[in-house]
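Participant: what follows is a predicted structure for the sequence shown.
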Amino acid sequence: MAVIDAKPTTTLAPRSGGGVMQSVRDSLVIAKRNLIRMTRIPEMIIFGLIQPIMFVVLFTYVFGGSMKVGGSTDPATYKEFLMAGIFAQTVTFATAGAGAGIADDMNKGLIDRFRSLPMSRGAVLTGRTLADLVQTMLTVIVLAVVALIVGWRVHEGIPKMLGAFGLLLLLGYAFSWIGALIGLSVRTPEAATSGGLIWLFPVTFISNAFADTGNMTPWLAHIAEWNPFSATVQACRELFGNPGVSQSNAWPMQHAVWASLIWSVLILVVFRTLAVRKYRSATA
């Protein structure tokens, strides 16, 4: 009787580590997958552009003549004051989309399929947030063109302008990890969208984005001046050379560029750690 020599079979198991380079490669693969998906659903990009453009038009032409900046009600002054706030609001509102996308992947079982592959666990979230960052970058470029059309101008040169946009994208990327954590914590994309927006409105409106903090009551002005969102808006106004540079003695307003960097890096480190930990426990 013939004896069949049976060899043990091996299965691929997901890696929890795999080294930095492997994690980078896995993240880029996931980012590419999400970017391809975005190009196949162009309405995602189109709808993402409509909202910030509407804010520019509404605030510029509806509220511009009644807003006071540094004692002036000149609409042209408010246009330049406004745009740093609109840019910052645009990059942070992408948080809701990031959370909804991750919640959708979880709901459809796509994350379970990724879990079965020999890839870095954190790469799934990193790739998703990088793809969202690319989409945000495209949105900001289009928004900048619209801003130039309505009268916004940069007065401090191209290097400082690029630095301001770099701070904006860093803030948006940091906030996208808050969205990732929300997306992993809820059951449906709809809940992720609602959860991603409900805290963004007070963060963006209790700030110096749309109104001069000098016109606020003292206690509200103090909150607005220490808001991480306000630090980035203030830094962008300084780097763009736009009006509205605060005379406040609050440290984030006096050192806005450093405050923006510190806040963004701190948010990124804390919420990336929490999101990856949540992802690992959800897929364990």
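Facilitator: Yes, it's here. Numbers count the residues shown, from 1 in each chain.
Participant: switch to C-alpha atoms for all contacts and neighbour counts from now on
Facilitator: Fine.
Participant: find the nearest non-adjacent residue to residue 195, please.
Facilitator: Nearest non-adjacent residue to residue 195, counting by Cα to Cα, 6 or more residues apart in numbering: residue 182, 6.9 Å away.
Participant: no, scratch that, I was asking about residue 139
Facilitator: residue 49 (6.0 Å).
Participant: and the most centrally placed residue in the chain, how far is that from residue 268?
Facilitator: Of all residues in the chain, the one closest to the mean position by Cα atoms, centre = their mean is residue 172, 2.3 Å from it. Per Cα to Cα, to the nearest Å, residue 172 is found 10 Å from residue 268.
Participant: equivalent analysis for residue 95, please.
Facilitator: Taking Cα to Cα, one finds residue 95 at 13 Å from residue 268.
Participant: do residue 43 as well
Facilitator: Residue 43 sits 28 Å away from residue 268, going by Cα to Cα.
Participant: more neighbours, those two?
Facilitator: residue 268 (21 against 11; other Cα atoms under 10 Å).
Participant: what comes up buried for the strand or helix carrying that one?
Facilitator: Here residue 268 is covered by helix 256-282, with elements defined by DSSP states H and E. Residues of helix 256-282 classed as buried by neighbour count (16 or more other Cα atoms under 10 Å): 256-261, 263-264, 267-268, 271-272, 274-276, 278-279.
Participant: now stretch 97-108
Facilitator: 97, 98, 99, 100, 101, 102, 103, 104, 105, 106, 107.
Participant: does anything pack onto whichever helix or strand residue 31 is part of? Which helices or strands?
Facilitator: In the assignment (DSSP H and E), residue 31 maps to helix 20-40. Applying 3 or more Cα pairs under 8 Å, 6 or more residues apart in numbering; DSSP states H and E, we find helix 20-40 packed against helix 121-150.
Participant: tell me what angle the helix it packs on forms with helix 20-40.
Facilitator: 50 degrees (axes from the mean of the first three to the mean of the last three Cα atoms, to 10 degrees).
Participant: which secondary structure elements does helix 121-150 contact?
Facilitator: helix 20-40, helix 42-58, helix 75-108, helix 158-185, helix 256-282.
Participant: report all helices and strands that the strand or helix carrying residue 253 contacts.
Facilitator: Following DSSP H and E, one finds residue 253 within helix 251-254. Judged by 3+ Cα pairs under 8 Å, 6+ apart, helix 251-254 is in contact with helix 228-240, helix 256-282.
Participant: for comparison:
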Amino acid sequence: MRTGIIDRFRTMPLRADAVLTGHVVASLLRNIVATAVVIGVGVLVGFRPTATFGDWMLTAALIALYILTITYLFAAIGLAAGSPEGANGYGFVLLFLPYLSSAFVPVVSMPEWLQPVVEHQPITPIVESIRALLMGTSVDSEPILAVLWCVLILVIAAVWGAWLFRRKAARR
């Protein structure tokens, strides 16, 4: 929004959402490649998942949905912030959500007052779904909750981001 390219895009017959979507898709692809590298390194150093091909495909789809969701959310936050530094600050808070999930330790090992927060936030069902799919344990309703959380956040972020983009582009 701070360069002349946005002015150029406004003179072209493009939907305002296309610029934001292009940025998000490019970031999605970069993050999927980075995630594949991390998984590959994990396998090289000893991670031995028991997942079937179908489980791997479901895991990849869930990870891609999660990355898409987070990318759209961070894009919307970036548009809402007044500066790149502000966007970093707002986004930094969201980086702590995995620490308040079952990603590192089981929920039952956490203080009782924290367990409801951990059980009812978006990262826990995503982590539990990926863990269950890769390790061959039962998945229960976690994948459904994970997808519902992702879709809900994705819709909100996409609508909010598109609204902010049109609003900021119109001001210039």
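Facilitator: It's in. These numbers come from a predicted model, not from an experiment.
Participant: related to what we said a few turns ago, what does the residue nearest to the centre of the first structure align to in the second structure?
Facilitator: Aligning on TM-score structural alignment places residue 172 of the first structure opposite residue 67 in the second structure.
Participant: over to residue 142 of the first structure?
Facilitator: Under the alignment (TM-score structural alignment), residue 142 of the first structure maps onto residue 37.
Participant: could you check how far that match is from residue 16 of the second structure?
Facilitator: Per Cα to Cα, residue 37 of the second structure is found 33 Å from residue 16 of the second structure.
Participant: over to residue 127 of the second structure?
Facilitator: 34 Å.
Participant: please apply the same query to residue 126 of the second structure.
Facilitator: 31 Å.
Participant: who's more crowded, these two?
Facilitator: residue 126 (26 against 18).
Participant: surely the match of residue 172 of the first structure meets residue 30?
Facilitator: No - contact status for residue 67 of the second structure versus residue 30: not in contact, 10.1 Å apart, counting by Cα atoms under 8 Å.
Participant: tally of neighbours for residue 215 of the first structure?
Facilitator: 13.
Participant: alignment lookup: it to the second structure.
Facilitator: By TM-score structural alignment, residue 215 of the first structure lines up with residue 109.
Participant: run a quick neighbour tally on the alignment partner in the second structure of residue 226 of the first structure.
Facilitator: Counting by TM-score structural alignment, residue 226 of the first structure lines up with residue 120 in the second structure. As a burial measure, residue 120 of the second structure scores 12 neighbours (other Cα under 10 Å).
Participant: and if you look at residue 134 of the second structure?
Facilitator: With other Cα under 10 Å as criterion, residue 134 of the second structure counts 19.
Participant: what do you get for residue 68 of the second structure?
Facilitator: Residue 68 of the second structure: 22 neighbours (other Cα under 10 Å).
Participant: in space, what's closest to it - neighbours in sequence excluded?
Facilitator: Closest residue to residue 68 of the second structure apart from its sequence neighbours, by Cα to Cα, 6+ apart: residue 28 at 5.8 Å.
Participant: what's the spacing between the counterpart of that neighbour in the first structure and residue 140 of the first structure?
Facilitator: Counting by TM-score structural alignment, residue 28 of the second structure corresponds to residue 133 in the first structure. To residue 140 of the first structure, residue 133 of the first structure is 10 Å away according to Cα to Cα.
Participant: same check on residue 279 of the first structure?
Facilitator: 29 Å.
Participant: could you do residue 146 of the first structure as well?
Facilitator: 10 Å.
Participant: and residue 22 of the first structure, by the same measure?
Facilitator: 31 Å.
Participant: more crowded one of these two?
Facilitator: Each of residue 22 of the first structure and residue 140 has its neighbours counted (other Cα under 10 Å); residue 140 has more, 22 against 15.
Participant: for that one, give me its contacts.
Facilitator: 87, 90, 91 (Cα atoms under 8 Å, 6 or more residues apart in numbering).
Participant: mind doing that once more with 7 Å?
Facilitator: residue 87 (Cα atoms under 7 Å, 6 or more residues apart in numbering).
Participant: now do residue 136 of the second structure
Facilitator: 50, 51.
Participant: any idea how far it lies from residue 89 of the second structure?
Facilitator: 38 Å.
Participant: thinking again about what came up before, same list, the helices and strands packed on helix 251-254 of the first structure, but as JSON lines with distance to residue 54 of the first structure please.
Facilitator: Putting these into JSON lines (distance: least, Cα to Cα, whole Å) gives the following:
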{"stretch": "helix 228-240", "distance to residue 54 of the first structure": "19"}
{"stretch": "helix 256-282", "distance to residue 54 of the first structure": "26"}
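Participant: between those, which one is nearest to residue 222 of the first structure?
Facilitator: helix 228-240 (11.0 Å; Cα to Cα).
Participant: relative to helix 75-108, how tilted is the closest one?
Facilitator: Using the same axes, to 10 degrees: helix 228-240 of the first structure against helix 75-108 is 130 degrees.
Participant: so which bits of helix 228-240 of the first structure are buried?
Facilitator: For helix 228-240 of the first structure, burial by neighbour count (16+ other Cα under 10 Å) applies to 228-240.
Participant: widest-spaced pair of the residues you listed?
Facilitator: Once Cα to Cα is applied, these give 228 and 240 as the farthest pair, at 18.6 Å.
Participant: ok, residue 149 of the second structure - contacts?
Facilitator: When contacts are taken as Cα under 7 Å, 6+ apart, residue 149 of the second structure is in contact with residue 122.
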